[in-house]
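next comes the sequence, and after it the predicted model I'd like to discuss.
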Amino acid sequence: MFDQAESLRRLTRRASRPASFAIVGADGSGCSTLTAELAISLTRNGQRPLLLDAQPGQVLSRRLGLPPAATLSGPTRRPRALSELMSQSPHGITLLNLYASAAERAELSELAWHRLQGEFQPLERDADVVLINAPSPADDPIPAGIADNLILVLGPDTESLTQAYAELKRLHGFAGRLSANVLINRCDHLDEARLLFNRLAEVAGSYLQLPLRMVGFVPYDISVPRSQTLRRPLADAFPHSEAAEAYGQLAAQLPHWHTPPPGGADTGYLELLASASRDCTLAIGF
């Protein structure tokens, strides 16, 4: 009876969809690891994250220790049930593998999208937050461009800074992105993280008039690659490591990073993904 009453209270408190956060960054910046570890920390904070993987390679499945699922990509183009794309982690995380190119998504029939959206809506409504492991905007800007919020992951190397600015520029031009959250990864200390952020913020402000907000940093920690070698999430393998504690702190703050979309748009993420893929493929020809 308690569980049923709590479910009713949840529905009463929030009839609209949850906020979505797209996580992007330079190659090798640790976006997939960050996405998986944030999701685990959210569940341990009592939240219900819905995890969407729009990157190739089934990386999130590996990070969570799950078998690979079907994706939206492939030669058959037949309608799929959402369950074929879904995995459930022992942590209580629902993972959907939505990887496909924009052209492949545009080729899916209206019937296929309608079926997927109908199955997706209850999952989305039941979630507290949607996390998207987004591909590089240079390859496909749509998964990150349609999210409510952007979390840009910045590493300590020069290439990461250069690519991060290019991704901001791409999303600013493609999706009219007006702001972005920046998370610094693999820094030795806070002063280094602030220095990196200030360099990016200065360039973005000067050339794009795009305000950035630093939301935190994750210190360099050898436990992260060790956990990947063990094929176990860091939160399970080394829960008391510096990086694991940082992920937990960031997950606790993540709901406060949400900026509501103008006009209070309430269109579901999968519906936006379908329409944007069709429109952009026709107009731009990805």
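Cool, the structure landed. The structure displayed is predicted, hence computed values, not measured ones. Numbers count the residues shown, from 1 in each chain.

make it CA atoms for all contacts and neighbour counts henceforth
Noted.

burial check on Leu116, number of neighbours?
18 (other Cα atoms under 10 Å).

residues contacting the nearest residue to it once chain neighbours are set aside?
Nearest in space to Leu116, with sequence neighbours left out and distances taken as Cα to Cα, 6 or more residues apart in numbering, is Leu82 at 5.7 Å. Counting by Cα atoms under 8 Å, 6 or more residues apart in numbering, Leu82 touches Leu116, Glu119, Phe120.

can you show me the strands along this protein?
19-25, 49-53, 86-88, 94-97, 129-133, 149-154, 180-187, 212-219 (DSSP state E).

can you put the contacts of Leu82 in CSV and add distance to Ile132?
Shown next, in CSV, are the contacts of Leu82 (distance: Cα to Cα, whole Å):
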residue, distance to Ile132
Leu116, 17
Glu119, 18
Phe120, 14
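
helices - which of those residues land there?
Among those, DSSP state H puts Leu116, Glu119, Phe120 in helices.

I'd say the last one and Glu271 touch.
No - in this structure Phe120 lies outside contact range of Glu271 using Cα atoms under 8 Å: 9.4 Å.

just to revisit the earlier point, can you tell me which of the ones in helices among the contacts of Leu82 lies closest to Leu95?
Phe120 (11.7 Å; Cα to Cα).

what is the burial count for the closest one?
If we define neighbours as other Cα under 10 Å, then Phe120 has 18 of them.

so what's it up against?
Leu82, Leu270.

what's the separation between it and Pro211?
Distance, Phe120 to Pro211, by Cα to Cα, to the nearest Å: 33 Å.

then Glu202?
Distance from Glu202 to Pro211, by Cα to Cα: 9 Å.

try Thr281
29 Å.

could you pull out the helices for the stretch 51-200 of the chain?
Taking DSSP state H, counting those that start in this stretch, the helices of the stretch 51-200 of the chain run over residues 59-63, 102-107, 110-126, 142-145, 158-175, 190-207.

of those helices, flag the one that's most buried.
When you average the neighbours per residue for each of those (mean count of other Cα atoms under 10 Å), helix 142-145 leads with a mean of 26.

what does that helix contact?
Residues contacting helix 142-145 (Cα under 8 Å, 6+ apart): 22-24, 54, 102, 132, 134-135, 137, 150, 171, 174-175, 177, 273, 276-277.

can you select the buried ones among those residues for me in ChimeraX?
Buried members of those, defined by 16 or more other Cα atoms under 10 Å, are picked up in ChimeraX with:
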select :22,23,24,54,102,132,134,135,137,150,171,177,273,276,277
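
Cys280: how many residues sit nearby?
Neighbours around Cys280, by other Cα under 10 Å: 16.

mind checking how far it is from Leu72?
18 Å.

next, the one to line up against it:
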Amino acid sequence: MNKLVADQADGLRRLLAPTQARVVAVAGMGPGAGGTTAAMNFAVALAGQGRNVLLLDEHRRADGSACEVWDIDPPGSLADVARGRLALDGAEVRVACGVHVLTAVRSASHEAANEAGGSAIDPRRFWHDGVVVIDAAFDAEGRLSPLALGADDLLLVLQPHPASVTSAYAGIKRLHHTHGLQQMRFLLNNVVDAQAARQIMNNLAQAGSRYLALSLQPAGSVRFDPLVADAWRLKKTIAEAFPASDAAVDFRRAAGEMDRWPWPEPAPLQAAA
């Protein structure tokens, strides 16, 4: 398929989508990979572009979670909204940068989904335009939640070190086999050597295609920046606290590329029995 035809097909999928909201799940591949950092900075960067952004936090409020970093405590959760106990504007918190935050802890969301007949909660039901960013959490067996699996895009975050890359590839393989995922994107975080990072991205993309028949697409890289820790102490992301810093520039660039990501193919219609 040539590029013109591919672009036309992608445009048609956008027009036929039930809403114009895009849902992106962001997950860190291992402790300290920076999944929450990436999810928060992506959300801030997108809000800075004028997007309507909702961040769903699957992590319990603890050190390093989005709610802890921003020092917020949303009065409700995704499960409360899904069950009709609270309206969205009564459950979420809007932080100063313009991002709306709602907790989506897995156990509560799972119970709400069961009450709805077993299907995952779809945030597009109440977030009709803009972007939903899920700060996704793996369970003890390395599986994603139904909420994250229902996203349009899955963005994995990893560090550019041999041990991290090896561990991340094992996790990618597990996600592919467990959930049958055919497409994922990945972001390299805390990059020091740009040339080495480009080689890692190329190698990972080739390995996914050759050994897993998987579309594994690089979504860019973010340079190591000591100001990230200073921003955390200020209860802000680096995109908020130090917008001219290397990492903030890289996060904005990566978020800006999202519009060029093709929308996923729609699921085939089931034939009538």
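Thanks, I have the structure now. Here the structure is a predicted model, which is why all the values come from computation and not from measurement.

of all the strands of the first structure, which one is nearest Gln163 of the first structure?
strand 19-25 (7.5 Å).

tell me roughly how far the closest one lies from the second structure on average.
Compared with the second structure after the fit, strand 19-25 of the first structure shows a mean deviation of 1.4 Å (mean Cα distance after the TM-score superposition for the first structure).

residue range for that strand in the second structure?
Taken onto the second structure by TM-score structural alignment, strand 19-25 of the first structure occupies residues 22-28 there.

ok, now stretch 224-234 of the first structure?
Going by TM-score structural alignment: stretch 224-234 of the first structure matches residues 228-238.

and the matching stretch, what's buried?
Buried residues in stretch 228-238 of the second structure (16+ other Cα under 10 Å): Val228, Ala231, Trp232, Lys235, Lys236, Thr237, Ile238.

show residues contacting stretch 220-231 of the first structure.
62-63, 65, 185-188, 233-234, 237-238, 241-243.

oh, that last question was meant for stretch 29-39 of the second structure, not what I typed.
26-28, 55, 64-66, 133-135, 156-159, 164, 167-168, 171, 189, 237, 251.

ditto for stretch 242-251 of the first structure
The contact list for stretch 242-251 of the first structure (Cα under 8 Å, 6+ apart) reads 34, 37-39, 41-42, 45, 215-221, 223-224, 234-235, 238-239.

distance between it and the chain's centre?
17 Å (Cα atoms, centre = their mean, to the nearest Å).

check stretch 50-70 of the second structure too.
11 Å.

before we move on, what about stretch 222-232 of the second structure?
20 Å.

do stretch 147-156 of the first structure as well
Distance, centroid of stretch 147-156 of the first structure to centroid of chain: 9 Å (Cα atoms, centre = their mean).

and what of stretch 118-127 of the first structure?
17 Å.

what residues sit buried inside stretch 88-101 of the second structure?
Leu88, Ala91, Glu92, Val93, Arg94, Gly98, Val99, His100, Val101.

make that stretch 270-285 of the first structure, sorry
Leu270, Glu271, Leu273, Ala274, Ala276, Ser277, Arg278, Cys280, Thr281.

and stretch 252-270 of the first structure, by the same measure?
Judged by neighbour count using 16+ other Cα under 10 Å, the buried positions of stretch 252-270 of the first structure are Ala252, Leu254, Pro255, Trp257, His258, Gly268, Tyr269, Leu270.

list the contacts of it.
So stretch 252-270 of the first structure is contacted by 16-17, 19-20, 41-42, 45, 117, 120-121, 124, 129, 146-149, 181, 215 (Cα under 8 Å, 6+ apart).

mind running it again at 7 Å?
Ser16, Arg17, Ala19, Gln117, Asp148, Asn149 (Cα atoms under 7 Å, 6 or more residues apart in numbering).

report the buried members of those residues.
Buried among the contacts of stretch 252-270 of the first structure by 16+ other Cα under 10 Å: Arg17, Ala19, Gln117, Asp148, Asn149.

quick check: the two most widely separated of those?
Most distant of these, by Cα to Cα, are Gln117 and Asn149, 21.1 Å apart.

now, which of the ones in helices among the contacts of Leu82 of the first structure sits nearest Ser206 of the first structure?
The closest of those, once distances to Ser206 of the first structure are taken by Cα to Cα, is Phe120, at 40.4 Å.

and the closest one, how far from Ile184 of the first structure?
For Phe120 of the first structure relative to Ile184 of the first structure (Cα to Cα), the value is 32 Å.

tell me how far stretch 189-203 of the first structure lies from the chain's centre.
Distance, centroid of stretch 189-203 of the first structure to centroid of chain: 22 Å (Cα atoms, centre = their mean).

follow-up on the earlier one: among the buried residues of stretch 270-285 of the first structure, which one sits closest to Glu107 of the first structure?
Among these, and counting by Cα to Cα, the member closest to Glu107 of the first structure is Arg278, at 8.0 Å.

what sits against that closest one?
Shown in contact with Arg278 of the first structure (Cα under 7 Å, 6+ apart): Ala106.

where's it relative to Ala102 of the first structure, distance?
For Arg278 of the first structure, the distance to Ala102 of the first structure - Cα to Cα - is 8 Å.

need the counterpart of Phe197 of the first structure in the second structure.
Under TM-score structural alignment, Phe197 of the first structure pairs with Met201 in the second structure.

mind listing what its match touches?
Contacts of Met201 of the second structure (Cα under 7 Å, 6+ apart): Pro218.

roughly how far apart are it and Phe251 of the second structure?
17 Å.

check Ala6 of the second structure too.
Taken as Cα to Cα, the span from Ala6 of the second structure to Phe251 of the second structure is 27 Å.

same deal with Ala231 of the second structure?
14 Å.

now the strands of the first structure as TSV including distance to Ala5 of the first structure?
Formatted as TSV, the strands of the first structure follow (distance: least, Cα to Cα, whole Å):
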stretch	distance to Ala5 of the first structure
strand 19-25	24
strand 49-53	21
strand 86-88	24
strand 94-97	23
strand 129-133	21
strand 149-154	31
strand 180-187	36
strand 212-219	35
